[in-house]
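J.: Let's see this in three dimensions:
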Amino acid sequence: MTHFIDKIYSRIKGFLFTVRCPYCGKVIEPNKKCCDKCKKEFPKFPLVRYATGGYICTSPFPYDGIFRRAVLNFKFHNCGAYAELLSYEMVRAIKDVYSNKEFDIVTCVPMHKDTLKERGFNQAELLAQECAALLGMEYGNLLVKTKKNKTQHSIKAAERAKNVIGVYSPIDKNLIKGKRILIIDDIITTGSTLGECARILNKCKCGEICCCTLCTSLLL
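T.: Have a look, this model is predicted:
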């Protein structure tokens, strides 16, 4: 019955909304997550990196080509609706790399309130919420960004670790203590941002911390 309802919903959605491939912008069928051409460029296996502090991070895509274009459109060209389509591949990477792990809560790298006001949404939060829903897990905001620092992509790699120190704080330590946490962000480059978020969560005596991003920048 649930499958039948989902099919009906997809057909209705197709009549009401135009669905586009998040990687190239081509119109696709409502039940698809991307076009066939872009699908052929997907890596066969997830990419694995480590954030600062040794926290493992998995990503379905490299930050290059059609995947870089998808991220830029998602973040800067009012394509927040892409979150649902992009999150499916993140969940694939999560299930593959973390098949032997269990998480209590999914959270995201927070955005400063001024930046959030300018952009209108936190792309990491949208991805995290979609991933949590697909995984059947709880989503929660565990951290707040209290200081508006320089954007990481605007400074040299060697300066990024220092740039994020002291900008994040826990919202409620009781919500963090003992929890096994999956942190979501859009991109991992040096791993400084995810590493600092993990460090703050770890200070609140959480359980295991793992990370997932949509893309990983292989070359700094």
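
J.: alpha carbons only for contacts and neighbour counts from here, please
T.: OK.

J.: So residue 30 sits against residue 19, correct?
T.: Yes: the criterion here is C-alpha atoms under 8 Å, and residue 30 meets it with residue 19 at 5.9 Å.

J.: more crowded one of the two?
T.: Per other C-alpha atoms under 10 Å, whichever of residue 30 and residue 19 has more neighbours is residue 19, with 22 against 19.

J.: what sits against that one?
T.: Listed by C-alpha atoms under 8 Å, 6 or more residues apart in numbering, the contact partners of residue 19 are 27, 28, 29, 30.

J.: Could you check how far the closest residue to the third one other than its chain neighbours is from residue 95?
T.: Spelled out, it's residue 29. Leaving out its chain neighbours, the residue that sits closest to residue 29 by C-alpha to C-alpha, 6 or more residues apart in numbering is residue 19, at 6.7 Å. Distance, residue 19 to residue 95, using C-alpha to C-alpha, to the nearest Å: 26 Å.

J.: To check against the first, give me the structure of this:
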Amino acid sequence: MGNGIIKYIRKLIKYVLKIIYYSEEECVICGKRLFEGLYLCDSCRNKIKSCEESKKIEVFNKEVRIYSALYYSSAVKKLVLALKYKSDFICGDVLASYMIKIIHDKKIKFDIITYVPLSFENKKKRGYNQSKYLAKCIGEKFDKKVVDLIKKSRKTRDQIGLNEEERWINLKDSFSFRKGKKVENKKILLVDDVVTTGATAHYCILELLKNNAGEIIFLTAAKSKI
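T.: As a prediction, this is how the structure comes out:
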């Protein structure tokens, strides 16, 4: 009963936000007037390219598959930045819909969902974690728990403007596993908004595998460079 009420309240909040932000049904990317309630006009939708490829990386002597729903085009960048910095959760819903599609298309199976954490300072400043929002959208769709498994244990520089080597150095030892969480033999879907060098993925996956997670699948809304 309790979980059902919580899900209902979350859906209600989403609908209210949709009314507040897009009562005139405009494209969330270009602002063009819409008449079908799909949040994207045909022109912007055609600029969004699905990412069919995936990549395997090795972490802690285990192979991990990395999937991204979309390529990081200018249109997708607008969606990501609007979710990340402007609290535009409708853009988050659009990104999550593509992530849900790739889970279906690639037949990705998982037991629980977790997400890349923010530092305390960034979360306090922003008020939310965009990766957690995407994870929750996926969790609701597949009726899977979203579990807070990793924390940002060390403040780091903003990754923007850093080269690949600097990004890896910047993030080293900056994540840690939350004590008391149980992940033994669990198949975990780890969610983030964008993958660039793979440094964030590597260090978060490392923490999960060091604590006996069974298998990790890393899924992002968009792929930049990796």
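
J.: which SSE is the nearest residue to residue 81 of structure 1 once chain neighbours are set aside in?
T.: In this structure, residue 81 of structure 1 finds its nearest non-sequential neighbour in residue 74, 7.9 Å apart by C-alpha to C-alpha, 6+ apart. Following DSSP states H and E, one finds residue 74 of structure 1 within helix 65-76.

J.: Now do that helix: everything it contacts.
T.: Contact partners of helix 65-76 of structure 1, identified using C-alpha under 8 Å, 6+ apart, comprise 22-24, 38, 61-62, 79-83, 119, 123, 186, 215.

J.: before we move on, what about stretch 211-226 of structure 2?
T.: Residues contacting stretch 211-226 of structure 2 (C-alpha under 8 Å, 6+ apart): 51, 64-72, 76, 95-96, 98-99, 177, 183-198, 201, 205, 209.

J.: hang on, the earlier thing: just tell me what the residue nearest to residue 81 of structure 1 corresponds to in structure 2.
T.: Taking TM-score structural alignment, the alignment pairs residue 74 of structure 1 with residue 83 from structure 2.

J.: Which parts of structure 2 are helices?
T.: Secondary structure of structure 2 by DSSP state H: the helices cover 2-22, 42-47, 74-86, 89-105, 120-126, 130-142, 164-171, 199-210.

J.: Onto which residues of structure 1 does the last one map?
T.: This points to helix 199-210 of structure 2. Aligning helix 199-210 of structure 2 against structure 1 (TM-score structural alignment) gives residues 192-203.

J.: what's residue 201 of structure 1 in contact with, if anything?
T.: Contacts of residue 201 of structure 1 by C-alpha under 8 Å, 6+ apart are 170, 176.

J.: So residue 162 of structure 2 versus residue 138 of structure 2, what's the distance?
T.: 30 Å.

J.: Alignment lookup: residue 157 of structure 1 to structure 2.
T.: In structure 2, residue 157 of structure 1 lands on residue 164 (TM-score structural alignment).

J.: right, I mislabeled it, should have said residue 217 of structure 1
T.: Matched by TM-score structural alignment, residue 217 of structure 1 corresponds to residue 224 in structure 2.

J.: quick one on the thing from earlier: now do the match of residue 157 of structure 1 against residue 111 of structure 2, distance only.
T.: Taking C-alpha to C-alpha, one finds residue 164 of structure 2 at 32 Å from residue 111 of structure 2.
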